[in-house]
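Q: prediction below, plus the sequence it came from.
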Amino acid sequence: MKIFRIVALSSVFILGLNSCKKEPENKWKVEVKNPAEKVEIIDISKKFYDQNFPLTQFKSEFPWFQGTVSDADFGKRRADQEEIKIYKEAIAKIDEKKLQTDLQDLFSHIKYYFPAFKSPKVYLFSSALQMVQDPIFYDPKGNLLFVDVTGFMGEGNPNYKGLEMYFQKSMNPNNIVPKIAQIFAEGFVKESPDHQKFIDMIILNGKIMILKDAFLPTYPDYLKMNYTQKQYEWTVANEANIWNYFVENNIIFGDDHRLEDRFIAPGPFSKFYTEIDNESSPQVGIFTGWQICKAYLNQKPDIKLQDFLNTDATVIFNQSGYKPKL
């Protein structure tokens, strides 16, 4: 017998629930009086593929972009029609003005909680599909943020043929800002090498998710999780069942390294080793850690964000009172 509920709600029922349910107050919607510096976005590939833009000038302006590629090969790539085609298709899907506005809002919220934060210089570029699985890179030394536009061409794009569908689900333009928020959130959360139990891992990720709540107060939760709406609904509907599974199988304080692969690492689904696996959403451990952290903050409404981030995972769990109801 299946212990998990499958989400199969009609649109009428969903609308009915939404109309009756009072939305909780969003504590992360704050008035930002001191916004971050104006975000500057530079499209490197626009100049790279422009044959009228001298290569010497390009190399002078972006000396780090060529890397170890020879001048001859670098010149050939500029004229590669297939690469140019991919770049043009990818950049056409990006609303740069909206991206600039959204990043301005993101960086302003980061600065609100971490006043020393400085907006990075943002570079868009095309890797010609070579970096699509890891399309965002941040250089803290130079405070430079790089976004590979070919990593956000949309789920099911023909250029992604052969790439696992679970990767593609978060390769849409609306995933760019949440993924950038993830990178900066990770930088504010310290991982302790001597705390490697499952509870430590899910609370670590829960703290990162709380920061994404703070940095992206108007974004839907499913995007913060890199989920589809359907995946998010499944996880919410099965929150208590997931928790019961963890408890009944003594997983919470387990230290089996395989738990990370089963419930935290990206994948097509979570690995409960039951008949429900293929229908489940991936990374349910992250979702659970997020809910525990939310419960803890509800118990400690006056705690400062930095103090919360410094709180031990076991303390957060013990004081959260987390126990979702079936």
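A: Perfect, thanks for sending it.

Q: going forward, measure contacts and count neighbours with C-alpha atoms only.
A: Noted.

Q: where along this structure do the strands fall?
A: Secondary structure of the chain by DSSP state E: the strands cover 41-43, 121-125, 136-139, 144-148.

Q: alongside the first one, take a look at this:
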Amino acid sequence: MALKFLLILIILGFWFSGCKRNPAPEVRNLLKDTKIGRLDLDLFRLDTVLPDWGVLQKKYGRYWDTYTIGVLQLGRASDSNFSNLLALFLKDPVMREVADTVAIRYTDISDLEKQFSQAWAYYRYYFPQHTLPEVYTHISGFNQSIIVDSAAIGISLDNYLGKDCIFYSMLAVPVPVYARQKMTREDIVRDALTGWLTVEFVFRPLKNDLISGMIYQGKIMYLLQQILPEEKGYRLLGFTAEQEEWCRNNEEQIWRFLIENDYLFSTQQRIMTKYLNDAPFTSGMPVESPGRAVDRIPYCRKIYAEKEECVLGKVDGRTRLS
């Protein structure tokens, strides 16, 4: 076991040594204004008795179907009961209160548009052949925070009303306190871009085990760092500064825990879910640890900084130690 531990540490030390950001490239000539489509506002301006949704279907095109079918689950607009179901959603007193709260909190979203514009400029620099998505906001009824397809990013503003928002404790299944910490305005752009990157660069491992998932998420975080170069590292991970410091101070112990329990190359779904998904803390580690503490290990490393061409423009999800 001791020899195995030493060999793995040597290999991982080669892969995951150092943590230095490259200087951000000059992208002023690639800046273009991003205009976010406000489906959330447009929808709740409709008449609640006979909603004339056709005008929104025309305005939002494919995204209207993505929203009404995939998010609200109202069925297709051609279904006979579609208008009635939409009217019920619009008349729901809780949803109207949520919509009013969103309209007040997000009257002006120029700050978000500016952040997207800057991020897309960096994205164009690194991936000039890629087509960028449209960005929309909507109210989901507290469903998915971010939805992504090949042409659009949808942001559920009702999931970004702040950690103290009363709605989150009123749900049939209240949102856990640890999750509410990342339901703020400041989390929107990071979450949206993370969702987009995971669609653009799909996880296709040679072997679907924990270490492959860790490396893949590390690459996604590295790419995120390149298109949000001014964002603090712990914010990119969804950690607090204290949580990031805990991970840094306990990195060797994290590796030792994963190796000694034979988790690194485990293909068990429960193991991968336990260590790659959000949680109040990482299973088997102190409560001071953040959920996904293993994400801190591979995300910002010298091998990516030194061999940028291996990642930028060529990330295809085929992540594997070899």
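A: The structure has been received and is ready for your questions. The structure presented is a predicted model; accordingly, all values stated were derived computationally and were not measured.

Q: coming back round to it: can you put the strands of the first structure in JSON lines and add mean neighbour count?
A: Converted to JSON lines, the strands of the first structure look like this (neighbours: other CA atoms under 10 Å):
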{"stretch": "strand 41-43", "mean neighbour count": "17"}
{"stretch": "strand 121-125", "mean neighbour count": "20"}
{"stretch": "strand 136-139", "mean neighbour count": "15"}
{"stretch": "strand 144-148", "mean neighbour count": "20"}
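
Q: want to throw those strands into TSV with distance to residue 284 of the first structure?
A: TSV is the format used below for these (distance: least, CA to CA, whole Å):
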stretch	distance to residue 284 of the first structure
strand 41-43	34
strand 121-125	32
strand 136-139	23
strand 144-148	27
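
Q: quick one, which of those is nearest to residue 259 of the first structure?
A: Smallest distance to residue 259 of the first structure across the strands of the first structure (CA to CA): 26.3 Å, for strand 136-139.

Q: quick one: that closest one aligns where in the second structure?
A: With TM-score structural alignment applied, strand 136-139 of the first structure matches the range 146-149 in the second structure.

Q: so what's the most centrally placed residue in the second structure up against?
A: Geometric centre of the second structure, nearest residue: residue 191, 3.1 Å, by CA atoms, centre = their mean. With contact taken as CA atoms under 8 Å, 6 or more residues apart in numbering, residue 191 of the second structure is in contact with residue 146.

Q: so what does it match up with in the first structure?
A: For residue 191 of the second structure, the equivalent position in the first structure is taken to be residue 179, counting by TM-score structural alignment.

Q: and if you look at residue 232 of the second structure?
A: By TM-score structural alignment, residue 232 of the second structure lines up with residue 220.

Q: same thing with residue 131 of the second structure?
A: Aligned by TM-score structural alignment, residue 131 of the second structure pairs with residue 118 of the first structure.

Q: what's the burial count for residue 320 of the second structure?
A: 17 (other CA atoms under 10 Å).

Q: ok, and the closest non-adjacent residue to it?
A: Of all residues not flanking residue 320 of the second structure in the chain, residue 212 sits nearest, at 5.4 Å (CA to CA, 6 or more residues apart in numbering).

Q: tell me how many other residues crowd the one you found.
A: Neighbours of residue 212 of the second structure using other CA under 10 Å come to 25.
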